[in-house]
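Visitor: Requesting a structural model of the entry that follows:
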Amino acid sequence: MKFMIQNIDSIIARILSGESSSDDYLAFSEWLQEDEKNRKEFCQLKDYWDAEVAYSNHIGREVELKRLQKRIRKEESKKRNRRFWVRTAPVAAAITLVLMISSLLFLKTNSTEQPIEYFTYIAGDHSSNFTLADGSKVTLNKNSKLTYTNQFGKKLRDVALTGEAFFEVTKNPSKVFEVKMNNASIKVLGTKFNVKASSKNEIVATLVEGSIRFESGEQKVQLSPSQQLTFNGENRKLQVQNVETESYTAWKDGLVKYKSCSLQEVITSLASRYNTKIIIESSRFKDVVVSGAFSSEQSVEEALNVISRSLPVKWSKEKNIYYIR
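Guide: Okay, here's the model as predicted:
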């Protein structure tokens, strides 16, 4: 911690000039959360820095930061009774998550300020686990994002999701927990469910226990355990079916599971997962029912090897296309 305090000016300078590393973000996040004074100090520095486009090749970034700090201290000594806008850029971080700073403008009056701080978790190449302020647990799938504000838990418990996440929501009858995505939302009081909001404007929600309420415009559906909802935001088509939930939640344990699925369904899923093309050449194998599991860390070749050991098939690759024969 002493090291971080001694070098915080250098870290802030690198962050403001866009030359920071992941270690800088981790140290910066800890410094921000240590004290409210630190957050206010950074808000002021960022406001001046952005306004003056401070850094140039002729003036060292740390020298420029010192100049701004001196100017801020000088102006703070003056009494000003007017409204002005400042930026705030708080950071919420977890060791296993990739960090991102979210900024929002807020109005500051003579004696009262109520900033809305945005906390954003972004999972990189691996899924990540964290706990929200109300005790609810979230497992965020890779390449997914969850955002909430410092108002979370005061009246409502609302978060915004892009990608996929598994929620274990702490029960609180007086405060609804809401997941917002793609002009739709899922509302719960306390439950376990998985939800995926794809870039294709499709939402898939799978309920493990408890109940959830899906809402999009005038469309409202309540799900029971082991039910799955699929919603297409483009044509507004909504479908509910019973499923084996384990197949849709295994990813949080580092697995990809299939139970009583046709080989074609498995191959289609693998092709989507690995963003590649896989063709089953023999139609008589497409409807073969299979069950199994892969590690989410396995490559597409390793997954196809598992299939070829379980069924009388072989695979080959030609011009970036996989063929199952």
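Visitor: C-alpha from now on. contacts and neighbour counts both.
Guide: Fine.
Visitor: Can you show me the helices along the stretch 1-150 of the chain?
Guide: Per DSSP state H, counting those that start in this stretch, the stretch 1-150 of the chain carries helices over the ranges 2-6, 8-16, 22-34, 36-52, 61-76.
Visitor: List the buried residues in stretch 194-214.
Guide: Buried residues in stretch 194-214, defined by neighbour count with 16 or more other C-alpha atoms under 10 Å: 194-197, 202-212, 214.
Visitor: do the same with stretch 85-99
Guide: Buried, per 16+ other C-alpha under 10 Å, within stretch 85-99: 86-93, 97-99.
Visitor: Greatest separation within those: which pair is it?
Guide: Val86 and Leu97 (27.6 Å; C-alpha to C-alpha).
Visitor: Could you export the helices of the stretch 1-150 of the chain as JSON lines, including mean neighbour count and distance to Thr147?
Guide: Formatted as JSON lines, the helices of the stretch 1-150 of the chain follow (neighbours: other C-alpha atoms under 10 Å; distance: least, C-alpha to C-alpha, whole Å):
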{"stretch": "helix 2-6", "mean neighbour count": "10", "distance to Thr147": "27"}
{"stretch": "helix 8-16", "mean neighbour count": "19", "distance to Thr147": "21"}
{"stretch": "helix 22-34", "mean neighbour count": "17", "distance to Thr147": "16"}
{"stretch": "helix 36-52", "mean neighbour count": "16", "distance to Thr147": "19"}
{"stretch": "helix 61-76", "mean neighbour count": "14", "distance to Thr147": "30"}
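Visitor: Relative to Asn235, which of these is closest?
Guide: Using C-alpha to C-alpha, the helices of the stretch 1-150 of the chain put helix 22-34 closest to Asn235, at 41.1 Å.
Visitor: what ranges do the strands span in the stretch 151-300 of the chain?
Guide: 157-168, 177-181, 184-188, 192-197, 202-209, 212-216, 219-223, 227-232, 237-242, 255-262, 277-280, 289-295 (DSSP state E, counting those that start in this stretch).
Visitor: Now the second one, please; I'll put the structures next to each other:
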Amino acid sequence: MESINMPNIEPIIHNFLQGKSTPDEDKILYLWVKENPENRKTLFQEKDFWEASRLGTQKLNEAEFNHWFELQDKIIQQNKKVNRLKEVLRTAAIVILSLGAGWLGHSLVSSGVFANKQIEMKQVESFNGQLKEIFLADGTHVWLNSGSKLSFPSGFNAENREVELSGEAFFEVTANEEEPFLVKTQDHIVKVTGTRFNISEYPESNIIETTLEEGRVKIITGNFIKDLYPGQQSSFNTRTAEIRIGETDLEVYTTWKDGFYEFNNESVCKVFKIIERWWDVKIDYPEKDLKDERITGTLRRHKPLDQHFDVIKRLVPFNYKIESDLVTVSLK
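Guide: Down below sits the predicted model:
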């Protein structure tokens, strides 16, 4: 097959991104993408710039979104960064990857800096059944767990480099000693100058956990300020205002972003909460009877839900029934 030149492919890319391409054009585009890995990079790059230019748009039109998935499913997924990614990150906060239970999608949060250079607060929500990766305007990389929200400014400056979190997120913060990065939760502030760390603060829990993998952060709660070092975790009880800091197993608190959750002597009730968020189901279970039960194991997002329940019920004897998005658990 003859190589397809960029001048000829540009109109097809343009039509495809608008959802107006014909089946023949889709075939040409697919063959062009397969021909060279660089072509795939170009397509994703053009898609990012095209989306970013759609001022005020929060998501693609449903038809266009489905159109994108149809072609994307045919392309071998690669986790390579595009050449002009840094250029995009200077001007927009982009959600580059959304991982749900069995599906793959792309979405973009458009930035107010395109329109009027003013700083605006944006929000990304990772619904139950989803994991999302986000690049903020300063290059900070964020993994957002299921059932979580992240609010952030469309641009960063010396006076404005802070985000607000509800739920759980893993941060890889771009180093900047002169402009610290702040993560605010309802009762907590984490001050960062460049590091990798995890924060868990779900509304139904009264515990805020900050786990540091690399670098150093400051935990700020009222008048309490404490440095956290690699391998340490702070645990703040929002009811009693008690703070505990100690060594911890990093894998237990950070591997969820890679698609599996390790737990060691964990409450069955907490494991059920994680399952509800990750698989977007409701679990009806006798909480009073199971509140003292603790288990050790691993949840894997790519495994079917019933396989996990088959394993858990070997550790804690119970019966279960899965009907659509409802799991009913009863004691034997």
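Visitor: Any idea what the TM-score comes out to?
Guide: The TM-score (TM-score structural alignment, normalised by the length of the first structure) is 0.59; 240 aligned residues with a C-alpha RMSD of 4.0 Å.
Visitor: is it true that Val256 of the first structure touches Ser296?
Guide: Yes. Shown here, Val256 of the first structure and Ser296 form a contact pair, counting by C-alpha atoms under 8 Å, at 5.8 Å.
Visitor: Tell me which of the two has more neighbours.
Guide: Val256 (22 against 18; other C-alpha atoms under 10 Å).
Visitor: Which residue in the second structure aligns with the more buried one?
Guide: With the correspondence set by TM-score structural alignment, Val256 of the first structure lines up against Tyr261 in the second structure.
Visitor: Please give me every residue in contact with the residue nearest to its match when sequence neighbours are not counted.
Guide: Nearest non-adjacent residue to Tyr261 of the second structure, counting by C-alpha to C-alpha, 6 or more residues apart in numbering: Leu299, 5.0 Å away. Leu299 of the second structure sits next to 260-262, 308 when contact means C-alpha atoms under 8 Å, 6 or more residues apart in numbering.
Visitor: One more: Ile95 of the first structure?
Guide: Leu26.
Visitor: just Phe181 of the second structure next, same as before
Guide: 161-162, 173, 191-194.
Visitor: If you rank these by neighbours, which is first?
Guide: That'd be Val192 among those, by other C-alpha under 10 Å, with 25 neighbours.
Visitor: That one matches what in the first structure?
Guide: Match for Val192 of the second structure (TM-score structural alignment): Val188.
Visitor: close enough to count as contact, its match and Lys175?
Guide: No. Between Val188 of the first structure and Lys175 there is no contact under C-alpha under 8 Å: 9.1 Å.
Visitor: corresponding residue for Leu299 of the second structure in the first structure?
Guide: Checking TM-score structural alignment: Leu299 of the second structure goes with Phe294.
Visitor: do you know how far that match is from Ala271 of the first structure?
Guide: 14 Å (C-alpha to C-alpha, to the nearest Å).
Visitor: And for Ile15 of the first structure?
Guide: Taken as C-alpha to C-alpha, the span from Ile15 of the first structure to Ala271 of the first structure is 39 Å.
Visitor: do Thr131 of the first structure as well
Guide: With the distance defined as C-alpha to C-alpha, Thr131 of the first structure ends up 33 Å from Ala271 of the first structure.
Visitor: what about the aligned residue in the first structure for Phe224 of the second structure, neighbour count?
Guide: Counting by TM-score structural alignment, Phe224 of the second structure corresponds to Gln219 in the first structure. Neighbour count of Gln219 of the first structure, defined by other C-alpha under 10 Å: 11.
Visitor: Would you check how far apart Gln219 of the first structure and Arg87 of the first structure are?
Guide: 38 Å.
Visitor: which one of Thr131 and Ala271 of the first structure has more residues nearby?
Guide: Higher neighbour count among Thr131 of the first structure and Ala271: Ala271, with 16 against 13, using other C-alpha under 10 Å.
Visitor: For the more buried one, which residues are in contact?
Guide: If you count contacts by C-alpha under 8 Å, 6+ apart, Ala271 of the first structure has them with 277-278.
Visitor: separation between the counterpart of Pro153 of the second structure in the first structure and Tyr121 of the first structure?
Guide: Matched across to the first structure, Pro153 of the second structure falls on Thr149, judged by TM-score structural alignment. According to C-alpha to C-alpha, Thr149 of the first structure stands 12 Å off from Tyr121 of the first structure.
Visitor: Neighbour count: the two, which is higher?
Guide: Legend: neighbour count by other C-alpha under 10 Å for Thr149 of the first structure and Tyr121, higher for Tyr121 (24 against 16).
Visitor: residues in contact with that one?
Guide: Counting by C-alpha under 8 Å, 6+ apart, Tyr121 of the first structure has contacts 92-94, 97-100, 145-147.
Visitor: rerun at 7 Å
Guide: Applying C-alpha atoms under 7 Å, 6 or more residues apart in numbering to Tyr121 of the first structure gives the contacts 93, 97, 99, 145-147.
Visitor: Looking at the second structure, name the residue matched to Ser174 of the first structure.
Guide: Ser174 of the first structure maps onto Glu178 in the second structure, by TM-score structural alignment.
Visitor: That match and Ala158 of the second structure: what is the separation?
Guide: Glu178 of the second structure is 8 Å from Ala158 of the second structure, by C-alpha to C-alpha.
Visitor: cool, and Pro317 of the second structure?
Guide: Counting by C-alpha to C-alpha, the gap from Pro317 of the second structure to Ala158 of the second structure is 56 Å.
Visitor: Could you do Val327 of the second structure as well?
Guide: 49 Å.
Visitor: Neighbour count: these two, which is higher?
Guide: Shown here are Val327 of the second structure and Ala158; by other C-alpha under 10 Å, Val327 has more neighbours (18 against 9).
Visitor: surely the more buried one meets Tyr285?
Guide: No. With contact defined as C-alpha atoms under 7 Å, Val327 of the second structure does not reach Tyr285; the gap is 8.4 Å.
Visitor: contacting residues for the closest residue to the match of Pro153 of the second structure other than its chain neighbours?
Guide: If the residues on either side of it in the chain are set aside, Thr149 of the first structure comes closest to Tyr118, at 4.5 Å by C-alpha to C-alpha, 6+ apart. Shown in contact with Tyr118 of the first structure (C-alpha under 7 Å, 6+ apart): 90, 102-103, 147-150.
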